Structure formats: C-alpha cells, structure tokens
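J.: predicted model follows, preceded by the sequence.
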Amino acid sequence: MEGTIDGFRYGAVTPAAAYVMACLGGALGLRCIVRTLINPESWRTGWLALGATSIGSGIWTMHFIAMIGFQVEETRIRYSVPLTVLSLVVAIVVVGIGVFIVGHRGAGAASLSVAGVITGLGVAAMHYLGMAAMELNGDIRYDTVTVGLSLVIAVAAASAALWAAVSVRGFLASLGASLVMGVAVSGMHYTGMAAVDVHLHATAMDSWSGDSPTSLLLPMLLGPCVFLLLAGVVVMFDPLLVLGEGEWNRKAPRTAPEPEPAPSAFAPRNKGRQRSGSW
C-alpha cells in the first residue's frame, strides 16, 4: 500500500522559513570567507571555520524546518536523534572541506571543481542522512532519476556558492548571492523530496505512541538557530565586513594617515654645522 505524502502540511510557512534560514546561513558564510580575502593577515582559520559552520547550519536548519511540514497521512513519523545530529555534523564538516579548499587555494578551475563536488555531495549526504533518520510504519523508496537530478543541483549550488565566496566582495553583492544560494539549496531539497515514495507496512500504527515530529525537531533546531544569530552579531559588529573592501580601503588612509616630516626652522643651521665640522 502506498502512503499519501503531503510535503506542505502548513502551507507556505515551512518553505518560506526554510528558505530564510538557508539564505541567512549562506550570507553569513560568504561574508566570513570574504573577510579572509579582504584582510589575509586576519585569523583565516577561525573565519573560514565560522563561515563553514554558518553555511552547514543554515542548510541543515533549512532541511528540518521544511521537514516539519512533511507528513504521511496513514502513519506517524518519528526521527532518530543520533542520525539527525550526525547529519548536522556531516553538513558542517563537508562544507568546511570545500570552504577551506577555496579559502586557501582560491577560485581556480581545479580547486573550485573539487571543492564544489565535495561540498555538493556532502549537502546531498546530509539530506539523505536526515531522511534516513525518519522512522515510520513503512519503507521509503526513491526514484533514481530524480535523486540523480538532486545531486546535480547540489553540486551546482555548492560550486556557485563557493565561487561567489571568493569572487563577490561587496555587501549587496554577497546578499544577492546568498538569495540565489537559498533558492538553489531549497530547490535541491524539494527535488530530493519529489523522489520519495512511502510503501506502508500491513500493521497498523494506531498503537505507536511517542512525540510528534515537531516536538522532536524544534529543540534540535534551537541550537543551530541560536548559533546563526550569534554569528550574525559577530559579522554585524566587524567593521571590515560591514563596510566592504572598497570603502574600507578608502577610509583607511583617513583613520591612519602617514605622518609627514614637518619642516624644521633649524635645518639651515644644521647644514651649517655639518659644513663647519668638515673644514
């Protein structure tokens, strides 16, 4: 028996909230990477780690906010906490690999291709690992062609995001890139969800007691959401990130001007002394 799937239980609320979180994580991550490019003498490892964690947390949060609106009408859904947490770790670690490759090697064709593939497959692995955390009275099956399409979208989205991270410097340009990144990540998620079919088991689920998906997911979503807010505070109060490269460079001479030697009234007298001493 095939289950009746509804991916928009709360209408447009969950897709919109998921998109906002994907954009927020992307925007913070891109600005952190730009920070290391504007000032190479800054603590590059720390900024890249903050950027990778922001992007990974944004993608993971986007996925599970969207999953709050997912239901199978004939059965209840629960989530395995260890697998759900593991999917967050995978998202951060794999995105971090791509970010560090591009952050240290730049946006060359080779480094960007390798980083894009690794990061894209990592994002897809996070998605399907999060799906594997679902527990219901049935088996989840996937359409192979649609899954392949979701992988292509994930790799393309990751490559575009990493390219933007090292190529786009201005604040407004980074904001636009993060909006595009949010569309790509959300597109990958819902493409992957379109591949899902649920084959129900014969036994009934009426006796399956337990917490609802929302009550399980919301506490786990709280941590990454708080982290993204704190990362936003760090970015907001960093003047180099707020001003951007061009404005910072224009204001730098005003804030730290080079001292020019003032003309001395005793210069001729000094020259005279030097001459008299040489006679």
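T.: Received it, and whenever you're ready, just let me know what you need.
J.: make it CA atoms for all contacts and neighbour counts henceforth
T.: Noted.
J.: please identify the buried residues of stretch 107-119?
T.: Buried residues in stretch 107-119, counting neighbours by 16 or more other Cα atoms under 10 Å, are found at 107, 111-113, 115-119.
J.: from the residues you listed, which is closest to Gly182?
T.: Nearest to Gly182 out of those is Thr119 (Cα to Cα; 15.2 Å).
J.: so that closest one sits right up against Ile153, yeah?
T.: No - using Cα atoms under 8 Å, Thr119 is not in contact with Ile153, being 11.7 Å away.
J.: setting aside sequence neighbours, what's the nearest residue to the spatially most central residue of the chain?
T.: In the chain, the centroid-proximal residue (Cα atoms, centre = their mean) is Ile55; its distance is 1.3 Å. Computed as Cα to Cα, 6 or more residues apart in numbering, the closest residue to Ile55 that is not its neighbour in sequence is Gly25, at 4.6 Å.
J.: where's that neighbour, which helix or strand?
T.: Taking DSSP states H and E as the criterion, Gly25 maps to helix 13-38.
J.: list the helices and strands that helix packs on?
T.: Taking 3 or more Cα pairs under 8 Å, 6 or more residues apart in numbering; DSSP states H and E as contact, the helices and strands that helix 13-38 lies on are helix 44-68, helix 81-105, helix 144-167, helix 171-194, helix 213-236, helix 239-243.
J.: any idea which helix or strand comes after the host helix or strand of Val123?
T.: Element membership for Val123 (DSSP H and E) is helix 109-132. Proceeding C-terminally, helix 109-132 gives way to strand 134-135 as the next helix or strand, assigned by DSSP H and E.
J.: also this one, for the comparison:
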Amino acid sequence: MQHFSSGLWTPVLAYAISVIGSLIGLSCMSRARNEVERKSKVLWTVFGALAIGGVAIWLMHFIAMLGFDVTSGSVKYSAPLTALSALIAVGVVGVGLSIVTFLRVTPVRLVGAGVLAGLGVAGMHYMGMSAIRFQGELSYSTALVALSCGIAVAAATTALWFTLVVKTAAARVAAGLVMGVAVTGMHFTGMAAVTVEADSTIPAPVGTDVFDLVFPVFVIGGLVVAVLLWTLFTSENDPLGETADNLG
C-alpha cells in the first residue's frame, strides 16, 4: 500500500486546495454575517458550504487519494459513492454554518455544530474510502479512526469559530492556513489507520479508474471556485474589498 504513489505533489496540492477553499469559504461567511436579508444570508451560507465542504474538504480528499495505490493490483472507485461523499461534505458543513449564521451563537451551539459537522466530514472520508475497489479488503485501526474523528470535530469547530471571529485579511489568511493543516491532518490520520489485506481470489475490481474521474472533478471544482471568486469580487460590499480598503 502506498499513500504517495504519485509523488509529494499530491499532499502539497491537496493542502493548497484546502487553504484556497477555506479562504473563499471564510469570505463567503463574512458576507453572510453582513447581510440583512434572510435570502442573501442563505445564499452566502450555501456558497460557504460549497467552498469549505466541497473544495477545502472533499476536493482536498480527492486530490490526496490520487496518491493511494496498492501493489497487489489495480484500484477502482465507485463513482456514485464518490459523488455521494461530496454531497455529504457540503451538506454537513452547510448545516454547521447555518447554525452559526441564523441562530444566536453560544458555546454549546458552537460545539454542537462542530461535532455534527466534524462527524459528517469523517463520515464523508470513510464513505469515500468505501468507494475503493481492489482485490483485497481494507481494515482500520480503531484508535487511529477515533483520532481522525476527533481531529475532524476539532477542525470543523475551529472552522465555524473562524467564520465568527475573523475580521481582517491577515487573520483570514492565517485562519485558512490553520484550517488547511487541520483538514489534511484529519485525512492523513485516517489514511494511517488503513491496512490492506490482498486477496487474489477476489474477482478483479469493477469500477472507475481514479484518473478517469480527474477531468470531470477538476472541471467542476474549477468552475465552483471561479464562480465563487467572481461573485465575491463583483458583488456589492464585497468583504474582501472592504478589508483591502481598511488595510490600505
């Protein structure tokens, strides 16, 4: 089993994508807090969920999985389960963001939202792992799985807290870097829990090669990032523009 079969570019790119998604998501949530109309708050919260859940978490996971390989044969993926894991990531993050956007935030609600979103993120990771098809089986270290879930909860809670307290561009960049470390740390802790048991008696895997998923995933991911950035920079009272003006 290898986690970096494609080279170190996969973890580096995964971290970079996680930071980019986190920065965009924090900007969207800054806009959500500043909006007065409920519909606008909902829209920006959805954008935040797409950025943090879809890009910072799920796309990071997908890129990191490009380095996963087993020496016993080819690895395939279930495309439907892979897509479902993306929906779960966006959905659970969206629920967590909605709690801190539309309800009066208390420490209990913040922690509760973080636990809900974190366990959902961990569920996304392990559902993504269940999409793997090869001649063998995966088993997991219970202790490391528990640790990865704990990191996911901590990362989600930290992300939700950042959406409330980050005010300046410098703080937003620092928060994005920290979120990137937390999200990628959760992923590779979960991967460290994996043990591969090869079994040549199992039929050859049926599914989609991971590199056949690269083009559609990168196109969709690129479009999401482009649309979110365009919306942020062209909308009125853009939080990035306001911050830049304040710093200037």
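T.: Thanks, I have it. Here the structure is a predicted model, which means the values were calculated and not measured.
J.: quick check: TM-score for this pair?
T.: Laid over one another, the chains give 0.91 as their TM-score (TM-score structural alignment, normalised by the length of structure 2), with 245 aligned residues with a Cα RMSD of 2.2 Å.
J.: what's the matching range in structure 2 for the helix holding Val123 of structure 1?
T.: Aligned by TM-score structural alignment, helix 109-132 of structure 1 corresponds to residues 107-130 of structure 2.
J.: ditto for stretch 61-78 of structure 1
T.: Residues 59-76 of structure 2 are matched to stretch 61-78 of structure 1 when aligned by TM-score structural alignment.
J.: what sits up against the matching stretch?
T.: 1-7, 10-11, 13-15, 17-18, 125, 132-135, 184, 187, 196, 198, 205-211, 221 (Cα atoms under 8 Å, 6 or more residues apart in numbering).
J.: let's see 7 Å
T.: Under the contact criterion Cα atoms under 7 Å, 6 or more residues apart in numbering, stretch 59-76 of structure 2 has outside partners 1-6, 10-11, 14-15, 17-18, 132-135, 187, 198, 205-210.
J.: and if you look at stretch 27-46 of structure 2?
T.: So stretch 27-46 of structure 2 is contacted by 47-48, 94, 97-98, 101, 163, 239-240 (Cα under 7 Å, 6+ apart).
J.: is it possible to get a markdown table of the residues you listed that adds neighbour count?
T.: What follows is the contacts of stretch 27-46 of structure 2, written out as a markdown table (neighbours: other Cα atoms under 10 Å):
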| residue | neighbour count |
| --- | --- |
| Phe47 | 27 |
| Gly48 | 32 |
| Gly94 | 21 |
| Leu97 | 28 |
| Ser98 | 21 |
| Thr101 | 21 |
| Thr163 | 24 |
| Pro239 | 23 |
| Leu240 | 19 |
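J.: between the residues you listed, which is nearest Leu228 of structure 2?
T.: Distances from Leu228 of structure 2 to those, taken by Cα to Cα, are shortest for Phe47, at 7.0 Å.
J.: tell me which residue of structure 1 lines up with the closest one.
T.: Under TM-score structural alignment, Phe47 of structure 2 pairs with Leu50 in structure 1.
J.: after superposition, how close is the helix holding Val123 of structure 1 to structure 2?
T.: If you overlay the two and look at helix 109-132 of structure 1, the average distance to its match in structure 2 is 0.6 Å (mean Cα distance after the TM-score superposition for structure 1).
J.: please name the nearest non-neighbouring residue to the spatially most distant residue from the centre of structure 2.
T.: Largest separation from the mean C-alpha position in structure 2: Thr201, at 35.5 Å (Cα atoms, centre = their mean). Residue nearest to Thr201 of structure 2 in three dimensions, not counting chain neighbours: Gln135, with 7.6 Å by Cα to Cα, 6+ apart.
J.: contacts only, for the one you found.
T.: So Gln135 of structure 2 contacts 73, 198-200, 202-205 (Cα under 7 Å, 6+ apart).
J.: give me the buried subset of those residues.
T.: 198, 205.
J.: which of the contacts of Gln135 of structure 2 are still contacts in structure 1?
T.: Comparing these with structure 1 on both residues aligned by TM-score structural alignment, their matches' Cα atoms under 7 Å, the contacts found in both are 73, 198-199, 203.
J.: from the residues you listed, which ones fall inside strands?
T.: Per DSSP state E, strands hold the following members of the kept ones among the contacts of Gln135 of structure 2: Ala198.
J.: just give me the closest of the kept ones among the contacts of Gln135 of structure 2 to Leu147 of structure 2.
T.: Scanning the kept ones among the contacts of Gln135 of structure 2 for proximity to Leu147 of structure 2, where the rule is Cα to Cα, the winner is Ala198, at 25.5 Å.
J.: tell me the one of the contacts of stretch 27-46 of structure 2 nearest Gly25 of structure 2?
T.: Using Cα to Cα, Gly48 comes nearest to Gly25 of structure 2 of those, at 4.3 Å.
J.: pretty sure that closest one is touching Gly25, no?
T.: Yes - at 4.3 Å, Gly48 of structure 2 counts as touching Gly25 under the criterion of Cα atoms under 7 Å.
J.: what about the closest residue in space to Gly56 of structure 1 that isn't next to it in sequence, how many residues nearby?
T.: Closest residue to Gly56 of structure 1 apart from its sequence neighbours, by Cα to Cα, 6+ apart: Ile92 at 4.4 Å. Residues lying near Ile92 of structure 1 (other Cα atoms under 10 Å) number 26.
J.: and for the one 3 residues further on?
T.: A count of nearby residues for Val95 of structure 1, using other Cα under 10 Å, gives 30.
J.: structure 2: which residue goes with that one?
T.: Using TM-score structural alignment, Val95 of structure 1 pairs with Val93 in structure 2.
J.: and that match, what does it touch?
T.: Contacts of Val93 of structure 2 by Cα under 7 Å, 6+ apart are 49, 53, 117.
J.: tabulate those residues (a markdown table), appending distance to Val36 of structure 2.
T.: Converted to a markdown table, the contacts of Val93 of structure 2 look like this (distance: Cα to Cα, whole Å):
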| residue | distance to Val36 of structure 2 |
| --- | --- |
| Ala49 | 19 |
| Gly53 | 24 |
| Ala117 | 25 |
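J.: show me what Leu151 of structure 1 lines up with in structure 2.
T.: Match for Leu151 of structure 1 (TM-score structural alignment): Cys149.
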